[in-house]
Structures are given as structure tokens and as C-alpha cells.
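Novice: Here is the input, now give the coordinates:
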Amino acid sequence: MGDDGTARLLGAADVRVLAERLGLRPTKKLGQNFVHDGNTVRRIVKAAGVGADDVVLEVGPGLGSLTLALLPAVARVHAVEIDPVLAGLLPSTVAERAPEQAGRLTVTGADAMRVTAAELAADAGPGQTAPTAIVANLPYNVAVPVLLHLLAELPGIERGLVMVQAEVADRLAARPGSKEYGAPSAKLAWYADARRAGPVPRAVFWPVPGVDSGLLAFTRQDPPAGADRAATFAVIEAAFAQRRKALRGALAGWAGSAAAAETALRAAGVDPMTRAERLDVHTFARIGAARL
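Specialist: As a prediction, this is how the structure comes out:
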């Protein structure tokens, strides 16, 4: 622990020592780029707006840089780590650097794209609160499916802050009518309102990534009233698969024909010659309902 009772955060030298001890070679396959800058992880925790009542789900904790910054600020951290070596190391790193808070950590060794609420609850133990927030440096190659899966699987998640590739953050936060708006933006809007929360310099990572990074903040919101998620997402996927086409043509395969697509669009109050990037999630939901 530090002199002020906070956890001793990991610096660049600490990260390299831990990696060498494990014989760790970060892999692109698992999207492993470890943060080694204390100011960055403190900034993430502050920007996330989490507090003493929150149970934070952290995906891909790696060597524990962000975990150590989170533990003093929240009730519990539940870390999900796919790499068994890293999952095994994390509790000992926390016990060494934040012994007073080691009891607040739960680690689940699992793939975050497939982990279930039941698995997390079993590992947390009886009587523990389900996660209320996500704060994570997400593996960049699977950031979108991981985030969408967790929001679907864990309805108690109220808000979050995730670090992702900068262009992915732009896409997820995009609004209808912008060039970045697409299927990821529309699907995320089913669950949450998202916004960009600032850039992250490449130099705070080891190894240094070949892409820029950014923070994405989100707050849970209600989905379109009475809508079916699977039906809505099917429309979104079909519409953006051919985003240059007018919806009458883009949705022909989904509806069975261009004429059937036009019928559904008109029933939903949508001009058949509109393109996908003009529509919000509520409109996609109406189109999906019009075909049911």
C-alpha cells in the first residue's frame, strides 16, 4: 500500500518485471496491450464516475494496472480474464500491492464474449451484488461484441467507461446521420447512451499499439418500448450490410423481396428510399415490428 492507504500502482518497470517473471509475450490474438501509467488509470477511474457502492466488472485486467486503481474506489471488482496465467497472477499482485483491498477482488477465468451472469454470480459467492458498472481496457479486436454481450447478459450494469481503439469509440458513440454511424452504434443504442470521453496516448501502453485509443462512456437507457431485440438487430444488420443502398433494396433479402421491404417500411412510417444511416434504433425497432 502507499503511504496514503491507496494501492501501489504499476509503473512501466513493474509491468516489465511481472511480464518477465511470467515469461509473458503479449499476443495480438488476445489484444494484449498493458497500461503502465498511473495517471492514466486514475483518470479512467475518475471519469467512470464509480463510487463506494459500485461493483465493477473489469474485462481483461491483464497485469492489474487498472484493477489496482479501481479497488480503493469501489465496493468490489469482478475481473474476467481469458488468459489463465494472468487470471492466476492477479490475486497475488493485488495482495502484494493493496492487501487491505484484496478481499474486494473476484477473478473469473473466462471468455468475456461468452461469460454468463450465472458464472459471475457463482464465482462472487452468495449474497454478493451483481456488477453495476463496466470499467475496462477492452481487447481491441473483440471490443464491440464483448460490450454488447455484457450489456445483454447483465441488466444490472448501469454505466461504464471502456478503453477501445479510437475509431471504434467514434463508431460506438456516433449519432444517426454521421458517417461513423453504423450497426455497432445502433445496437449499442438499444442498451445505452454513449459518448466519447477523451483520447489515450499510445505511450501509456506496453507494447506500444499501432493504433490510437480512446475512452467511451455510456449510461444504460431503456430499449424501445415493446420492441423485440432479435427482430430489431436483424433489421439493423441487413440495413447496414448494404448501407449505400436505399432501404427498399437493402432490406429486400430480410423481407423476402423489395416490395415486401417497402410494405414494412411504409407501415413503420419510413420512406423506402431512406438509407440506414439516417435511422435511430427506435425506427429500426418499428421496422422490425412491422414485419412480425
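Novice: From here on, just use CA atoms for contacts and neighbour counts.
Specialist: OK.
Novice: in terms of contact, does Pro91 touch Leu105 like I think?
Specialist: Yes: using CA atoms under 8 Å, Pro91 makes contact with Leu105 at a distance of 7.4 Å.
Novice: Could you check which of those two has the larger neighbour count?
Specialist: Leu105 (21 against 18; other CA atoms under 10 Å).
Novice: How about the more buried one: what's its closest non-neighbour residue?
Specialist: Among residues not flanking Leu105 along the chain, Val77 sits closest, at 5.0 Å (CA to CA, 6 or more residues apart in numbering).
Novice: before we move on, what about Leu30?
Specialist: With CA to CA, 6+ apart as the criterion, Leu30 has its nearest non-adjacent residue at 6.6 Å, and that residue is Pro139.
Novice: Can you get me a residue count around that neighbour?
Specialist: The burial count for Pro139: 22, using other CA under 10 Å.
Novice: got it, and Lys28?
Specialist: 12.
Novice: same deal with Arg266?
Specialist: Arg266 has 15 nearby residues by other CA under 10 Å.
Novice: Look up which helix or strand it falls in, please.
Specialist: Per DSSP states H and E: Arg266 is located in helix 258-267.
Novice: Alongside the first, I'd like the structure of this one:
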Amino acid sequence: MADALLGPAEIRELAARLGVAPTKKLGQNFVHDPNTVRRIVAAAALTSDDVVCEVGPGLGSLTLGLLGAAAHVHAVELDPVLAAALPATVAERADVGKLTVHHADALRVRAGELAPAPTMLVANLPYNVAVPVVLHLLAELPSLRGGLVMVQKEVADRLVAGPGSKVYGVPSVKLAWYAEARAAGKVPPAVFWPVPNVDSGLVAFAARTPPAGADRRAVFQVVDAAFAQRRKTLRAALAGWAGGADRAEQVLVTAGVSPQARGESLTVGQFAAIAAAATGPGYGGKLSASGRRHEEVDL
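Specialist: Model (predicted):
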């Protein structure tokens, strides 16, 4: 695998040949350090049977490393030039038969479009859409057993934060619905081209069964409402969602959660209990207009 990986000279030569200049709009920062690629692949702990979904393969640095460790790689690339060029880059250095390139927006990918079904998500994600992409793919690809993603360090901290942390919030809870996450290391800016002005972080996660008794959309409504006004008590923060502060308090008491607690102190299981209580006997599942507006929020 060592001979197949792209170094700084190869990355720049390939970009020049394709007329590609990394853009902030697409969140493009290409990894040009082979050792970092090896580190990511090793941390992902892939098996030879794994099928990987990679988002934003770019010039193919990480793709080549993944192809050496997995059975198949689905590379989802939004940039048409990069998507068209990737098979040729791979064909020169690895088994291109193990690669399927999808010229697509990762936020619009559907499970039926990726065959064989992915078992792992491993990607250097564009900073500007990292959290929505992770949550969308976890919702859309139930075949995923886990993954490893590289994101902005600040985002990584939020994704792995637990209740009580200052950075615990919506991304933390929603990722916890799908998976158990942990920090898997920091990546310095120097391994990218162009060099970003922030550190990156690796987040590893393993899929788990979501909390029982409540629908994901209903739980995510509660999470959104609770953190929209995170300084307020849940009694106040959930008033708009529940149809009044008194009803919010009733739901919270039924769920076994203190109305004086704040969202940052709750586990995903407690958020699920609140959602379940709101649709239980005696409540009729009726939410306020503001609560219904959250129904379209999946992320």
C-alpha cells in the first residue's frame, strides 16, 4: 500500500493536470501526507470484508488507502471534475474494480444507490457540512456498523461530548442516538493542502440500537427545542414544543426528568423518554404548531 499512496508532489501534479484549485465553497482540503492516510485507515480498524462509504474523496489520497484494506469503496464526490478523474487515478495504483464513484451530493444519497451496502463510513469530511452528512448517512444507511471521520477539531469535540460538557449539544445527542462515539486523535493542519487555519480531529463511532419507545423524529424535535434555548430550564425551553410551560412540566414529570433541568444535562435516553411521554396516554400526541414545525428536521 505504501507505494500506492499519494504524496505532496503527486497531489499538486495531479491537481495541476486537472486544473483543480481547492475551494472553500466545497470545503476542500486535500490530505497529502501518506502517514496520515495510514493512520486513518488503521484507526478505522477495517476488515477485508468491509464496504466503505467515503465522502469527498477529492484527489484520491484516502481512497487509495481504503482500497488496500477493504473489500469495496463507494466514493461520493460532488465536484464533477474530481469524480470523473478518480477512477483513472486509482487504476494507476490500485484495483479499480473495488471502487464505485458516485457523482452526487452526500446529503442526497439513498441506501438503494450504494450496492454492495456500506458497512463503514470513513471520510475526510468537508468542514462546512460534516455534521449533516454524518447524521444523514447514519439515518439512511442502516447497514453501517461504524465509522471514522475526520472533521474540524471543534466539531469533533462536540460530536463526542457527553452530558454536562460545555460543548454537549444537538450534534452530540443526535449522534448518540445512532452510535457510541469517541475521540480518536488530533490531526495537524500541515498534512493538508491548502493548509487550514484549524486543527482537525478524528471521531470513531460504533453503531448501536437506538433507545426504545420513541420515534427518532419525535426525539429530535425535543432535542432541537431543548438546545434552541439551552440556558433555560426544560420547563421553559420546551414550552413552545409542548404547547405551554405547564404541559411541558407534565410531560417531563411523566418522563422522570426534572422540569428544572437543562438540556445539556440529559442523555439521549432521557430525551427519548420525554418524546415517548408526550405521545403517551393522557396526552394524545398533540403538539403545538411550533412543535409540528420541527417534524421536517432530521438533522
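Novice: which residues touch Leu105 of the first structure?
Specialist: Leu105 of the first structure makes contacts with 71, 76-79, 91, as judged by CA atoms under 8 Å, 6 or more residues apart in numbering.
Novice: Where helices are concerned, which of these count?
Specialist: Mapping the contacts of Leu105 of the first structure onto helices (DSSP state H) picks out Pro91.
Novice: What lines up with Glu180 of the second structure in the first structure?
Specialist: By TM-score structural alignment, Glu180 of the second structure lines up with Asp193 in the first structure.
Novice: so what corresponds to Tyr168 of the second structure in the first structure?
Specialist: In the first structure, Tyr168 of the second structure lands on Tyr181 (TM-score structural alignment).
Novice: got it, and Phe30 of the second structure?
Specialist: Aligned partner of Phe30 of the second structure by TM-score structural alignment: Phe34.
Novice: Count the neighbours of that match for me.
Specialist: 24.
Novice: Contact partners for it?
Specialist: Counting by CA under 8 Å, 6+ apart, Phe34 of the first structure touches 15, 62-63, 65, 205-207.
Novice: what do you get for Leu86 of the second structure?
Specialist: Per CA under 8 Å, 6+ apart, neighbours of Leu86 of the second structure: 58-60, 101.
Novice: Restricted to strands, list those residues.
Specialist: Among the contacts of Leu86 of the second structure, DSSP state E puts Val101 in strands.
Novice: measure Arg108 of the second structure to Ala139 of the second structure for me?
Specialist: 12 Å (CA to CA, to the nearest Å).
Novice: So for the two, which residue has more residues nearby?
Specialist: Ala139 (18 against 11).
Novice: Mind telling me what that one corresponds to in the first structure?
Specialist: Taking TM-score structural alignment, Ala139 of the second structure has Ala152 as its aligned residue in the first structure.
Novice: Which strands and helices lie in contact with whichever helix or strand that match is part of?
Specialist: Secondary structure assigned from DSSP H and E places Ala152 of the first structure in helix 143-153. With contacts taken as 3 or more CA pairs under 8 Å, 6 or more residues apart in numbering; DSSP states H and E, helix 143-153 of the first structure sits against helix 183-191.
Novice: after superposition, how close is the helix it packs on to the second structure?
Specialist: Compared with the second structure after the fit, helix 183-191 of the first structure shows a mean deviation of 0.4 Å (mean CA distance after the TM-score superposition for the first structure).
Novice: how big is the angle separating that helix from helix 143-153?
Specialist: For helix 183-191 of the first structure against helix 143-153, the angle by axes from the mean of the first three to the mean of the last three CA atoms, to 10 degrees is 20 degrees.
Novice: Going by residue numbers, what spans are strands in the second structure?
Specialist: Counting by DSSP E, the strands of the second structure are 30-31, 51-55, 72-77, 99-103, 120-124, 146-152, 179-187, 192-193, 200-207.
Novice: counterpart of Ala259 of the first structure in the second structure?
Specialist: Mapped onto the second structure by TM-score structural alignment, Ala259 of the first structure lines up with Asp246.
Novice: same thing with Gly88 of the first structure?
Specialist: Counting by TM-score structural alignment, Gly88 of the first structure corresponds to Ala84 in the second structure.
Novice: got a list of what its match touches?
Specialist: Ala84 of the second structure makes contact with His103, according to CA under 8 Å, 6+ apart.
Novice: Quick check: the gap between it and Leu99 of the second structure.
Specialist: From Ala84 of the second structure to Leu99 of the second structure the distance is 13 Å (CA to CA).
Novice: What about the alignment partner in the second structure of Leu9 of the first structure, how many residues nearby?
Specialist: Under the alignment (TM-score structural alignment), Leu9 of the first structure maps onto Leu5 of the second structure. Neighbourhood size, Leu5 of the second structure [other CA under 10 Å]: 24.
Novice: residue farthest from the centroid of the first structure?
Specialist: Within the first structure, Ala259 marks the point farthest from the mean C-alpha position, 37.8 Å out by CA atoms, centre = their mean.
Novice: Pull the contacting residues for that residue.
Specialist: Per CA under 8 Å, 6+ apart, neighbours of Ala259 of the first structure: 248, 252.
Novice: Now for Ala183 of the second structure: which residues touch it?
Specialist: 156-157, 160, 201-204.
Novice: Pro211 of the second structure now?
Specialist: Pro211 of the second structure touches 177, 268-269, 272, counting by CA under 8 Å, 6+ apart.
Novice: From His282 of the first structure, how far out is the corresponding residue of the first structure for Gln152 of the second structure?
Specialist: Matched to the first structure by TM-score structural alignment, Gln152 of the second structure sits across from Gln165. Applying CA to CA, the value for Gln165 of the first structure to His282 of the first structure is 27 Å.
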